[in-house]
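> Quick one, structure for this:
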Amino acid sequence: MRILIAEDDSRLLTQLDALLQQHGYSVDLADNGEHALFLIQEYTYDLAIIDIGLPKLDGFDVIRKARKADIKSPILILTARDRWQEKVEGLDAGADDYLTKPFHNEELLARVKALIRRASGQANPTVEFGPITLDTVAEEITVNGTPLVLTAYEYKVMEYLMLNPQKVISKTELTEHIYDQDFDLDSNVIEVFVGRLRKKLDPKGSLKPIETLRGRGYRINRHL
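Modelled structure (predicted):
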């Protein structure tokens, strides 16, 4: 999952970057509103975390302009301001949720996961397709109740597929959502991850959990 963080406090920006990467997210950073607006219009994010008090262009304006440009990524506001009027203004601008500084890392992570699930139409923290279950809280995938041993990137690929079951996901889209923006998009590494996942999810070859649509990409098999 790919997240944009827009925060002008360099120390907090570094902390958030490290926290989210530690939990398997691909992260892009902006320390002012103009850069944040450019990134959110240029790239597709699973979530944007935006501070209200950004220089050059404040967080409210970033959100308004992003929504006006039909950017649909969920947005979580970070704010040191605890006046209810400013929280309302942020939500009215198009944000989906807000978090007041200082905050606990666990709460931030819980809100991030909830917003990403909600955006994909999944209110429940667990997603099931046949015998395959994704637990977004434990960050674990099980088959018939047995946890799989997956690498971080294998988990990211499967999570993205399971949270977007209606879409055919291209190799490029998968790469953009699990790696930083400077990764080589022509790499065949996604094919390798999908091949490994198929072997781990379906060692007998009976489930066919991941479909390949030739020339288009991959899709979770919704008829498991």
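> CA only for contacts and neighbour counts going forward, please
Noted.
> After whichever helix in the chain runs longest, heading C-terminal, what element do we hit next?
Longest helix in the chain, counting residues (DSSP state H): helix 105-119. The helix or strand immediately downstream of helix 105-119 is strand 126-129, counting by DSSP states H and E.
> Helix or strand next in line after that next one, which one?
Per DSSP H and E, strand 126-129 leads on to strand 132-135 as the next helix or strand towards the C-terminus.
> Show me what that next one packs onto, helices and strands only.
strand 126-129, strand 140-143 (3 or more Cα pairs under 8 Å, 6 or more residues apart in numbering; DSSP states H and E).
> so how far is the last one from its chain's centroid?
Averaging C-alpha positions (Cα atoms, centre = their mean, to the nearest Å) puts strand 140-143 19 Å from its chain's average.
> for comparison, sequence B:
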Amino acid sequence: MKILVIDDERKLARFIKQGLEQQGHVADLVHSGTEGLERLAGGLYDLALLDLMLPGQTGFEVLKNIREFGLTVPVIIVSALSEPEKVVQGLDLGAVDYLRKPFDFNELLARIRVLQRQAQTGNSVVLQVADLEMRLVSHDVLKAGKRLELTNREFALLELLMRRAGLLVTKNEIAEKVWSADYDMGSNVIEVHIYQLRKKLDAIGTTGLIETLVGRGYRLQRA
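So this is what the prediction gives:
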């Protein structure tokens, strides 16, 4: 899963990010409610972990805006506010779960697994381009039954290209939606990941799927 952690406790946020990535997830961090809402509006996250006491917008305000904007991303509140009325308010505003700080990280992982199982039971989202199939919840990419082994970043990169199949995706968009906001545009890390992704696609017989538009970006062919 691609998970957005919205928490202004930077040390805790980094701990959560590291733990999630060790479990195979892709995790991004933001430290204000306003920035968190902007990221979620891009539609590229499977889950948000949301603190309530945030600068910019409070967690409650973020939840209200998520629903007003018609966003469907599930949200787990992770907060030190433990009063029953706060829990009820958060759940009534659309959060799917509420975890009180301090918490055991294994409990957080268990709650995430519950969401994954629920999504799988309800026919989880599948992206399909040509003969390539991406299963977002189980984190699988398949071609004719062959499984493509991808790193977390490669998976997120391919997901973005598949969602925008047939359309130009600029390097700036990739940096913003697959890497963190402080990505160095002078780096060649995107080119390296595109190269590695092409190699892996070629190895399973899906050649020429990613097109380079010189000076503009990349495009995933529809067929």
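> Tell me how they score on TM after superposing.
Overlay of the two chains. TM-score (TM-score structural alignment, normalised by the length of the second structure): 0.67; 206 aligned residues with a Cα RMSD of 4.0 Å.
> Residue 203 of the first structure: neighbour count?
Under the neighbour criterion other Cα atoms under 10 Å, residue 203 of the first structure is assigned a count of 12.
> you'd agree it is in a helix?
No: under DSSP: H, G, I helix; E, B strand; the rest coil, residue 203 of the first structure falls outside any helix and is assigned coil.
> before we move on, the earlier item: what helices or strands is the longest helix of the first structure leaning on?
Partner elements for helix 105-119 of the first structure (3+ Cα pairs under 8 Å, 6+ apart): strand 47-51.
> what angle do the strand it packs on and helix 105-119 make?
If you take axes from the mean of the first three to the mean of the last three Cα atoms, to 10 degrees, strand 47-51 of the first structure sits at 130 degrees to helix 105-119.
> residues making contact with strand 47-51 of the first structure?
Strand 47-51 of the first structure is contacted from outside by 2-8, 40, 59, 73-79, 112, 115-116, using Cα atoms under 8 Å, 6 or more residues apart in numbering.
> can you rerun that using 7 Å?
Residues outside strand 47-51 of the first structure that contact it (Cα atoms under 7 Å, 6 or more residues apart in numbering): 2-7, 59, 73-79, 116.
> which two in the residues you listed are spaced the farthest apart?
By the measure Cα to Cα, 2 and 79 form the most distant pair in the contacts of strand 47-51 of the first structure, at 21.4 Å.
> from what I can see residue 63 of the first structure touches residue 92, true?
No: if you go by Cα atoms under 7 Å, residue 63 of the first structure and residue 92 don't touch, sitting 9.7 Å apart.
> of these two, who's got more company?
Between residue 63 of the first structure and residue 92, counted using other Cα under 10 Å, the more crowded position is residue 63 (27 against 13).
> Am I right that the more buried one sits in a strand?
No: using three-state DSSP, the assignment for residue 63 of the first structure is helix, not a strand.
> Contacts only, for residue 27 of the first structure.
With Cα under 7 Å, 6+ apart, residue 27 of the first structure has these contacts: 2, 3, 4, 17, 21, 180.
> Neighbour-wise, which one of those leads?
Of these, with other Cα under 10 Å as the count, residue 3 tops at 28 neighbours.
> so which helix or strand takes in it?
Assessed by DSSP H and E, residue 3 of the first structure sits inside strand 2-6.
> by contact count, what packs against that strand?
Contacts defined by 3 or more Cα pairs under 7 Å, 6 or more residues apart in numbering; DSSP states H and E place strand 2-6 of the first structure against strand 26-30, strand 47-51.
> Can you lay out those as JSON lines showing distance to residue 106 of the first structure?
Output for those, formatted as JSON lines (distance: least, Cα to Cα, whole Å):
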{"stretch": "strand 26-30", "distance to residue 106 of the first structure": "18"}
{"stretch": "strand 47-51", "distance to residue 106 of the first structure": "15"}
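> of all the ones you listed, which lies closest to residue 165 of the first structure?
Among those, strand 47-51 sits nearest to residue 165 of the first structure (Cα to Cα), with 18.1 Å.
> Which positions in the closest one come out as buried?
47, 48, 49, 50, 51 (16 or more other Cα atoms under 10 Å).
> ranges for the helices of the second structure?
Counting by DSSP H, the helices of the second structure are 10-22, 33-41, 59-68, 84-92, 105-121, 152-163, 171-178, 189-203.
> and of those, who's closest to residue 213 of the second structure?
Of the helices of the second structure, nearest to residue 213 of the second structure by Cα to Cα is helix 171-178, at 10.5 Å.
> Can you name every helix or strand that the closest one contacts?
By 3+ Cα pairs under 7 Å, 6+ apart, helix 171-178 of the second structure packs against helix 152-163.
> neighbouring contacts of the helix it packs on?
Under Cα under 7 Å, 6+ apart, the answer for helix 152-163 of the second structure is 24, 25, 26, 127, 129, 178, 193, 197, 219, 220.
> again, but for stretch 137-146 of the first structure
By Cα under 7 Å, 6+ apart, stretch 137-146 of the first structure touches 125, 131, 132, 133, 134, 135, 147, 148, 201.
> out of those residues, who has the most neighbours?
Within these, neighbour counts (other Cα under 10 Å) peak at residue 134, which reaches 22 neighbours.
> Thought residue 80 was touching residue 99 of the first structure, still the case?
No: with contact defined as Cα under 7 Å, residue 99 of the first structure does not count as touching residue 80 (8.7 Å).
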